[in-house]
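Novice: Sharing a sequence plus its predicted fold:
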Amino acid sequence: MKVAVFTETYHPQVNGVVVFLSDILPLISKKAEVVLFAPGDAELNVEKVNRNFKIYWVPTYPFPFYEGYRMARIRSATIEKILREEKPNIIHLHAPVLMGLRALKVSRKLGIPVIATYHTHFPDYLPHLFKGLLPKPFTEIAKLPLKRLIKYVFSKATCTTAPTLELKKELESYGVKNVLHIPNGTLFEKFGKGNPARFMRRYGIPKDRPIVLYVGRVSFEKRLEVLLYAFKKIRKATLVIVGSGPSLKNYKRIAKELELNNIIFTGHVSTDVLSDAYSAADIFVSPSDSETFGLTFVEAMHFGLPVIGVDRLGAREIIRHGRNGFCVKAGDSDALVEAISTLIAYPSLRKRLGAQAKKDAEGYDIKRVAERFLQLYKKLCRETKP
């Protein structure tokens, strides 16, 4: 069996989709041939990763509304030519945009079944893309044609997968049919045990304060200003923000204006340093209200951390309020203060929630997710045989 995978984002970009694909595609390639189409540089290049894994690096151009993001530039005729040569049995689109739409069009012409995975909840990104320049009523109006476009695109796939039950229901409310719930997952084996002391020495973190950790892209849609404003009222902890992105300078500026001296920005780190960060932390928190899944919640839970997130989309499904962490209202820094302060004040509660979080993380092993997709590939191939 051969699978053609199309993604609008891949290395060297760092985000949840890239991490997910980096973990799952090598596993898929152990049982099927994988041909990946991913955004590259100026020219179309082919890279042979291993015997069963090939990458077509597609030419790109900068996306004007999101720094660091590049749009794939490839004609439908080129996609068709390559697919006729590769002869895949199935096509898997991840967060399809321009290249994904063209691949979808070609797949229908060639009679190849298509799975479309909904990674990015585009309606939530509208206010962030225009950086608050659009008044809220106009933003809500602009979401209507976007929802119709989502219905149009995903309804043309043979089936759609959503990483959470809430997103499955959301897509169905738009009129998308045949939506399956397959959660994302992570490859736990890539993490080491971690060395807390080494991490604290590296960044000069005092030993007498709990560490509150955020891991992820440092970009406007992650709403990190909510967390920074919360830390204006939290003095008995150190906030560590791990990651990089287009808003790093802006958030450093906000932290300086708020006179926060208990915050550390590490920038992008290696997997080994990330393991150290998770092992050193006491609490994990993300104020993002646009997470369709939230892989970093699962990673933190794997290290036995209680997690705090926003009460919607992916966070609401992963976090069991009062069981493995807390869910708070989106954009509410006071609610974040209360949740973080509670876990700081009660170490026994922190330990109990963290222990349950570690158990719950086991359900998000990427190996299980890979097997579910492989079974789905086989099922669709059987159903579409002439």
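Specialist: Arrived safely, thanks for sending.

Novice: can we go C-alpha only for contacts and neighbour counts from here?
Specialist: OK.

Novice: contact partners of the longest helix seen in the chain?
Specialist: Looking only at the chain and at elements set by DSSP state H, the helix with the highest residue count is helix 136-155. Outside helix 136-155, the residues within contact range by CA atoms under 8 Å, 6 or more residues apart in numbering are 101, 116, 122, 123, 126, 127, 160, 171, 174, 175, 176, 177.

Novice: buried residues in that helix?
Specialist: 139, 143, 147, 150, 151, 153, 154, 155 (16 or more other CA atoms under 10 Å).

Novice: State the distance from the fifth one to residue 9.
Specialist: So that's residue 151. 21 Å (CA to CA, to the nearest Å).

Novice: take the one below as the second:
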Amino acid sequence: MTVLIICNGYPSTLEPNIYIFIHRQALALKKAGYNVVILDIDLRSFRWKRKYGCYFEKYEGIEVYRISFPFVTTMFPRIYKFLNVQIGLKLFDKIIKKVGKIDLINAHFVKGAGQAAIAIKKKHNKLVVITEHSSKIMMDCNKLVEQFIPYYKAADKVIVVSEALKVKLERYGITCKTIANVIDTSIFKVIEHGDKNSSFTYLSVGNLIYRKRFDLTIRAFCKLHEKYKNTNLIIVGEGPLDSQLKLLAEKLKINSVTFIGGIDNNMMSELYNKCDCFVLPSDYETFGVVYAEAISCGIPAIAADNGGSKEIIDERNGLIVPRDDINALYKALEVMYESKSKYNKYKLHKIIENKFGEMRFVNQIEELYIELVSRVK
């Protein structure tokens, strides 16, 4: 079966971390014997540095057809839709000439990619699955969801990556199936380093934007560090709040917070393993891949009650605190410090492997794909 994945951003050698969760799904499908082709319509702004133009490449064994040029998506949504649809239709014709028959299209995110997929469906009568990841839906943006209802309903199937997201969309009469993001547990695994030093290190990873609440993490950690001097906080990520967060740490006069910027996702396993606890009190998450990656590497996680975190974290592998509650976050950091020996790292890994490993993902999505394709035969 040949599956065309349409997206609005896909990993490359210049940006190996961008939408890595889509790439992981593509790799899992390829390993399972599917012919996977990517159509990447990348209209992100100038802020994202990447190669511009229309070209083909193979990325880690996956065929990728790319078109990339800068556009301000938030300011001109109608033009953004128009560009995705027209580019999608034109490049689909070229892809068909190269690869032959496409059995099914799986678009990631309804905005842009999903709109292009539905246009292709109408013209070429192709099966379309839309996989929704958008955290904005978790923020109860009624107008956002309402404008995309026709596209969701035109799709042959809608997949969501968490039960929390499913609840949100089903309020609008959209029937969904939950298939969580895949975690490559062969990469995100326990690595033995021998005895760690006496310090206790917290790790926080994500885009440096407000809803990730790094400000809350820094303030709660500062309070903790006054009591436990052997604690450290490492922050991984890039984004518009970079300088603001560094200034906050400086104002709080704590020199145990380290910002290391963005690093290759393939290097994250080593970093997770060198730390003792993961913390990210985001206001909203549709899933929260980084929580699962951290736990798969054998460290417990702290999250806010943000929707997606409950899909991953329970009493066996971490703590969930109320949103925007610095005192609750401080107490959770302290509990983790005091109960380090409570968690068995290999059991933590197994929890993630059983729930979000490649085989589970492939079995779930293969069942859905086969059901759809069998309808038209």
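Specialist: Right, received. Where do you want to start? Since we're looking at a predicted model, the values are computed, not measured.

Novice: just to revisit the earlier point, among the contacts of helix 136-155 of the first structure, who's most crowded?
Specialist: Scoring the contacts of helix 136-155 of the first structure on neighbours with other CA atoms under 10 Å, the highest-scoring entry is residue 116 at 26 neighbours.

Novice: so that one makes contact with residue 156?
Specialist: No - with contact defined as CA atoms under 8 Å, residue 116 of the first structure and residue 156 do not form a contacting pair (9.2 Å).

Novice: re the thing from before, what about the longest helix of the first structure, distance to the chain center?
Specialist: 21 Å (CA atoms, centre = their mean, to the nearest Å).

Novice: corresponding residues in the second structure for stretch 241-252 of the first structure?
Specialist: Using TM-score structural alignment, stretch 241-252 of the first structure corresponds to residues 235-246 of the second structure.

Novice: and the matching stretch, which residues are buried?
Specialist: Going by neighbour count (16+ other CA under 10 Å), the buried part of stretch 235-246 of the second structure is 235, 236, 237, 238, 242, 245.

Novice: ok, those residues vs residue 270 of the second structure, which is closest?
Specialist: Checking these against residue 270 of the second structure by CA to CA gives residue 236 as the nearest, at 13.1 Å.

Novice: quick one on the thing from earlier: how about the contacts of helix 136-155 of the first structure, which pair is most distant?
Specialist: If you compare every pair in the contacts of helix 136-155 of the first structure using CA to CA, the most distant one turns out to be 127 and 177, at 27.4 Å.

Novice: How far away from the center of its chain is the helix or strand following the longest helix of the first structure?
Specialist: The C-terminal neighbour of helix 136-155 of the first structure among helices and strands, as given by DSSP states H and E, is strand 159-162. Between the centre of strand 159-162 of the first structure and the centre of its host chain there is 16 Å, according to CA atoms, centre = their mean.

Novice: Repeat that for stretch 321-339 of the second structure.
Specialist: Going by CA atoms, centre = their mean, where stretch 321-339 of the second structure is centred and where its chain is centred differ by 24 Å.

Novice: matching residues in the first structure for that stretch?
Specialist: Matched against the first structure by TM-score structural alignment, stretch 321-339 of the second structure falls on residues 328-346.

Novice: ok, residues contacting the matching stretch?
Specialist: Stretch 328-346 of the first structure has contacts (CA under 8 Å, 6+ apart) with 210, 223, 226-227, 229-231, 233-234, 237, 283, 287-289, 308-312, 326, 349-350.

Novice: 6 Å instead, please
Specialist: Stretch 328-346 of the first structure is contacted by residues 226, 230, 289, 310, 311, 350 when judged by CA atoms under 6 Å, 6 or more residues apart in numbering.

Novice: Return the residue of the second structure aligned against the fourth one.
Specialist: Right, the one you point to is residue 310 of the first structure. In the second structure, residue 310 of the first structure lines up with residue 304, judged by TM-score structural alignment.

Novice: That match touches residue 314, doesn't it?
Specialist: No - checked against CA atoms under 6 Å, the pair residue 304 of the second structure and residue 314 is beyond contact range at 11.9 Å.

Novice: quick one: which of these two has more around it?
Specialist: Remark: of residue 304 of the second structure and residue 314, residue 304 carries more neighbours, 26 against 14, as counted by other CA under 10 Å.

Novice: Report the contact partners of the more buried one.
Specialist: Counted by CA under 6 Å, 6+ apart, residue 304 of the second structure has contacts 281, 320, 321, 322, 323.

Novice: buried stuff in the match of stretch 321-339 of the second structure?
Specialist: 328, 330-331, 333-337, 339-341, 343-344.

Novice: Skipping adjacent residues, who's closest to residue 119 of the second structure in space?
Specialist: Across the structure, with CA to CA, 6 or more residues apart in numbering as the measure, the residue nearest residue 119 of the second structure apart from its sequence neighbours is residue 85 (6.2 Å).

Novice: Could you check which helix or strand contains that neighbour?
Specialist: Once you assign secondary structure using DSSP H and E, residue 85 of the second structure falls within helix 77-99.

Novice: swap in residue 289 of the first structure?
Specialist: Assignment of secondary structure by DSSP H and E places residue 289 of the first structure within no helix or strand.

Novice: mind checking how far the equivalent of it over in the second structure is from residue 164 of the second structure?
Specialist: In the second structure, the position corresponding to residue 289 of the first structure is occupied by residue 283, as judged by TM-score structural alignment. Remark: distance between residue 283 of the second structure and residue 164 of the second structure (CA to CA) = 14 Å.
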